[in-house]
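Visitor: quick one, fold the following:
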Amino acid sequence: MKCHKTTVKRWLNRWTQTKDLSNLQKKGRSRVTTSEEDQMIVELVQEDMDEGITSEDIQQELRRQGTNISRSTIQNRLLEAGFKFSRPLSKPLLTQQHRRNRLIWAQSMQNYNWNKLIISNETTIRLHAVGKFFWQRPGERKVVRTVKYPLKVNVWGCLSNSGFGRIVCFQHNLTSDFLCNEIYQNALLPTARSHFGRRHDWVLLEDNDPKHRSRFSIQWKREHHITTLPWPSHSPDANPIENLWPLIKTKVSNQKPKTIKNLTRAIYKEWNDLPPELASKLVWSMKNRVHDLIESESEYILY
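Guide: As a prediction, this is how the structure comes out:
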């Protein structure tokens, strides 16, 4: 076995003392920072959260306080504390009026019955869009060729607590006439009948797009007994269907469609393959969204 005598003695002594021959946990390298220094690093990030402090800035500030810690150690301590060095979320600027309206709306919706809601929205899905993530090494970045003006398909979709409704794909610009006489007539109303039967107490959630609020659209919905939920401006974070579109776009991109026809077919397939329980979870997230809006005093919420 080519085993040295001292090694044999060591294992025999260990067996005599502990009756345990399993590998012991190794101590590893000793920690180079104290708990107080770890706390200092975290506090510096929290104090300068709005300024975008870097590990180099933290290192310089610690040196001014008489503490010398490497940048890699600072980064490791921040990762341990749950921080991630990433881009900030880019959101439209909320005025005081926007925030006031959002807060008033959220307070009025605290006890709302989300079971009778149909949530709708539109998006654009482009051909050859880059919707995938890649594991990449430094200096070996994945290159994806893109087209400057790619062909695109506009998509309208809806969902309720009962599942996903119909979608409509179209290439031209959305108008009030097409919205009412094609989308509402052939997608929204059939979805309502499928999910709510002959009841007319369901409510439509849609944003404040001018086509939704035009005189033509308002009159059409009034004639067809469609009630809309009051909606505050600049509130995509409160609309759960906004979280669904990135998922659809990624799944469609994975199919690598080459033509508009294939792109449209992929959109319908991925939409129809969505599990109904996902729609229910998205609808019931409205309760948490309303709560978070109130807690944040109508600032943007992380949805």
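Visitor: can we go C-alpha only for contacts and neighbour counts from here?
Guide: Noted.
Visitor: spit out the contact partners of residue 191.
Guide: Going by CA atoms under 8 Å, 6 or more residues apart in numbering, residue 191 touches 165-166.
Visitor: again, 10 Å this time
Guide: Residues in contact with residue 191 (CA atoms under 10 Å, 6 or more residues apart in numbering) are 118, 158-160, 163-167, 184-185, 197.
Visitor: select only the buried ones of these in ChimeraX?
Guide: To isolate in ChimeraX the members of the contacts of residue 191 that are buried, counting by 16 or more other CA atoms under 10 Å, one can use:
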select :118,158,159,160,163,164,165,166,167,184
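Visitor: which of the contacts of residue 191 fall within strands?
Guide: 118, 158-160, 163-167 (DSSP state E).
Visitor: for the contacts of residue 191, which one is nearest residue 174?
Guide: Nearest to residue 174 among the contacts of residue 191 is residue 184, at 12.5 Å by CA to CA.
Visitor: quick one, what contacts the closest one?
Guide: Here residue 184 is in contact with 168, 177-178, 190-191, 217, 220-221, 224, 226 (CA under 10 Å, 6+ apart).
Visitor: ok, residue 56 next?
Guide: If a contact means CA under 10 Å, 6+ apart, then residue 56 has 62, 70-72, 74-75 as its contacts.
Visitor: just the buried residues of the residues you listed.
Guide: Burial by neighbour count, 16+ other CA under 10 Å: within those this picks out 62, 71, 74-75.
Visitor: out of these, which are inside strands?
Guide: Filtering the buried ones among the contacts of residue 56 for strands - DSSP E - leaves nothing at all.
Visitor: how about TSV for these, with distance to residue 111 added?
Guide: As requested, the buried ones among the contacts of residue 56 are exported to TSV (distance: CA to CA, whole Å):
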residue	distance to residue 111
62	50
71	49
74	46
75	44
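Visitor: residue ranges of the helices in this protein, please?
Guide: In the chain, the helices defined using DSSP state H lie at 5-18, 35-47, 55-64, 71-80, 96-108, 176-178, 189-196, 210-213, 215-223, 244-254, 260-272, 276-295.
Visitor: can you list these in a markdown table and add distance to residue 88?
Guide: Listed next are the helices of the chain as a markdown table, based on distance: least, CA to CA, whole Å:
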| stretch | distance to residue 88 |
| --- | --- |
| helix 5-18 | 54 |
| helix 35-47 | 14 |
| helix 55-64 | 16 |
| helix 71-80 | 17 |
| helix 96-108 | 20 |
| helix 176-178 | 36 |
| helix 189-196 | 37 |
| helix 210-213 | 29 |
| helix 215-223 | 37 |
| helix 244-254 | 18 |
| helix 260-272 | 30 |
| helix 276-295 | 19 |
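Visitor: and of the ones you listed, who's closest to residue 152?
Guide: Nearest of these to residue 152, taken as CA to CA: helix 260-272 at 7.4 Å.
Visitor: compare with the first, here's sequence two:
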Amino acid sequence: MSEQMRIMRSKELPKELRDRIVARHRSGQGYKRISAALKVPKSTVASIIPKWKKFGTTRTLPRPGRPAKMSSRGRRALVREVKKNPKITVAELQRCSREMGESSTKSTITAALHQSGLYGRVARRKPLLSARHMKDCIEFAKKHMKDSQTMRNKILWSDETKIELFGVNSKRYVWRKPGTAHHLPNTIPTVKHGGGSIMLWGCFSAAGTGRLVAIEGKMNAAKYRDILEENLFQSAQDLRLGRRFTFQQDNDPKHTAKITKEWLQNNSVTVLDWPSQSPDLKPIEHLWRDLKMAVHQRSPSNLTELERICKEEWQRIPKSRCETLVASFPRSLMAVLAQKGASTQY
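Guide: Purely as a prediction, here's the structure:
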């Protein structure tokens, strides 16, 4: 047998060659003659021509494929279980499958869920919301949906955050060859206990970023009041907000303490009435994420350097980024209403 015939036996013939076989057959040539002329096995010719007579085509017809390991009824039942309880485990689904009379493996169950567009993912951590929290968020969203953009541009948004020297935020990817994971250029240096961290207070408006302050020691109401006294009006002045701006802060106990409230009242600061447990609404959360990414790309080696780099990167945040975040605030409010006060994607 020739090399070409051996290939023909192991591979599907091109459609052009199958058409030539049929054409020769229609001109009156026999199987043996067609086999010799086109250098294909006689058994192949004998297989192609009857299929052409039966189906009227030389195209490859769809094959039935391997039968499904799980019935469509069983798959629909699993999907219902997942929709009722998204946190259900594959082992629990396996027990459900057995109870329905379909003893399926974990891989079969996973594949069936994938076919329905359901994939296992790490659950996002969100604040625990009570009915009261959700109601407050809905009322806040309804109240401020109609605010003008001019009003939003006069808001000074504030918050605190913690940035670690070496921590989860320093996760990075590297291009490397197999077996070189521990080569020095492919590693990120770490120290015990994360190397420490710094707490920051910052603020911004649609006009750009305001002051960024490193908090020394433990934060309490008195220290928070001092931060406001030293930085609030100066930030508003730098951002040209004037005296009649609105100050946003969350409901942290330090922010709502008596001495803080007294200072804000004595200084005639208009405070935005903010709903509790609502980090999804705070546009400054996006700036914190931007800052952490920028800082850890520069790999600070100690806390002094970390603070310096934080302040440098905070000043580098473009005004356009701040404008966009404030302009997108209505979308956050709409998302809150769509979720009926529950956590959103923001």
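Visitor: send over the TM-score of the superposed chains.
Guide: Remark: TM-score between the superposed chains equals 0.76 [TM-score structural alignment, normalised by the length of structure 1]; 289 aligned residues with a CA RMSD of 3.8 Å.
Visitor: let me know how buried residue 201 of structure 2 is, in neighbour terms.
Guide: For residue 201 of structure 2, the count of nearby residues is 18 (other CA atoms under 10 Å).
Visitor: wait, what's in contact with the nearest residue to residue 208 of structure 1 once chain neighbours are set aside?
Guide: Excluding the flanking residues, the one nearest residue 208 of structure 1 by CA to CA, 6 or more residues apart in numbering is residue 233, at 6.5 Å. Listed by CA under 10 Å, 6+ apart, the contact partners of residue 233 of structure 1 are 94, 97-99, 101-102, 207-209.
Visitor: ok, and the most crowded of these?
Guide: residue 102 (26 neighbours).
Visitor: tell me how far the counterpart of that one in structure 2 lies from residue 286 of structure 2.
Guide: Aligned counterpart of residue 102 of structure 1 in structure 2: residue 137 (TM-score structural alignment). Distance of residue 137 of structure 2 to residue 286 of structure 2, computed by CA to CA, to the nearest Å: 19 Å.
Visitor: what do you get for residue 259 of structure 2?
Guide: Distance from residue 259 of structure 2 to residue 286 of structure 2, by CA to CA: 29 Å.
Visitor: now do the alignment partner in structure 1 of residue 91 of structure 2 against residue 49 of structure 1, distance only.
Guide: Applying TM-score structural alignment, one finds that residue 91 of structure 2 aligns to residue 56 in structure 1. Residue 56 of structure 1 sits at a distance of 15 Å from residue 49 of structure 1 (criterion: CA to CA).
Visitor: also residue 60 of structure 1?
Guide: 17 Å.
Visitor: so for the two, which residue has more residues nearby?
Guide: residue 60 (16 against 10).
Visitor: do I have it right that the more buried one meets residue 53?
Guide: No: with contacts counted by CA atoms under 10 Å, residue 60 of structure 1 stays clear of residue 53, the gap being 11.0 Å.
Visitor: against residue 271 of structure 2, how distant is the residue nearest to the match of residue 102 of structure 1 when sequence neighbours are not counted?
Guide: Closest residue in space to residue 137 of structure 2, ignoring its immediate chain neighbours: residue 341 at 5.3 Å, by CA to CA, 6+ apart. Distance of residue 341 of structure 2 to residue 271 of structure 2, computed by CA to CA: 22 Å.
Visitor: so for the two, which sits in the more crowded spot?
Guide: Using other CA under 10 Å, the more surrounded residue of residue 341 of structure 2 and residue 271 is residue 341, with 24 against 16.
Visitor: which residue lines up with the more buried one in structure 1?
Guide: Using TM-score structural alignment, the partner of residue 341 of structure 2 in structure 1 is residue 298.
Visitor: distance of that match from residue 124 of structure 1?
Guide: Taking CA to CA, one finds residue 298 of structure 1 at 28 Å from residue 124 of structure 1.
Visitor: same thing with residue 302 of structure 1?
Guide: From residue 302 of structure 1 to residue 124 of structure 1 the distance is 22 Å (CA to CA).
Visitor: and those two? Which one has more around it.
Guide: Neighbours per residue (other CA under 10 Å) separate residue 302 of structure 1 from residue 124, with residue 124 holding more: 14 against 10.
Visitor: now the more buried one, nearest residue through space, not along the chain?
Guide: residue 154 (4.5 Å).
Visitor: what is the burial count for the residue mapped onto that neighbour from structure 2?
Guide: By TM-score structural alignment, residue 154 of structure 1 lines up with residue 199 in structure 2. The number of residues packed near residue 199 of structure 2 is 17, by other CA under 10 Å.
Visitor: for residue 199 of structure 2, give me its contacts.
Guide: Contacts for residue 199 of structure 2 (CA under 10 Å, 6+ apart) come out as 160-164, 213-219, 307.
Visitor: cool, and residue 101 of structure 1?
Guide: Contacts of residue 101 of structure 1 by CA under 10 Å, 6+ apart are 95, 107, 231-234, 298.
Visitor: okay if I get those residues as a markdown table plus distance to residue 256 of structure 1?
Guide: Formatted as a markdown table, the contacts of residue 101 of structure 1 follow (distance: CA to CA, whole Å):
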| residue | distance to residue 256 of structure 1 |
| --- | --- |
| 95 | 41 |
| 107 | 44 |
| 231 | 36 |
| 232 | 37 |
| 233 | 35 |
| 234 | 33 |
| 298 | 40 |
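Visitor: from these, which is closest to residue 259 of structure 1?
Guide: Taking CA to CA as the measure, residue 259 of structure 1 sits nearest to residue 234 out of the contacts of residue 101 of structure 1, at 33.9 Å.
Visitor: if I look at that closest one, how far off is residue 119 of structure 1?
Guide: Distance from residue 234 of structure 1 to residue 119 of structure 1, by CA to CA: 16 Å.
Visitor: okay, those two: which has more neighbours?
Guide: Neighbours per residue (other CA under 10 Å) separate residue 234 of structure 1 from residue 119, with residue 119 holding more: 26 against 19.
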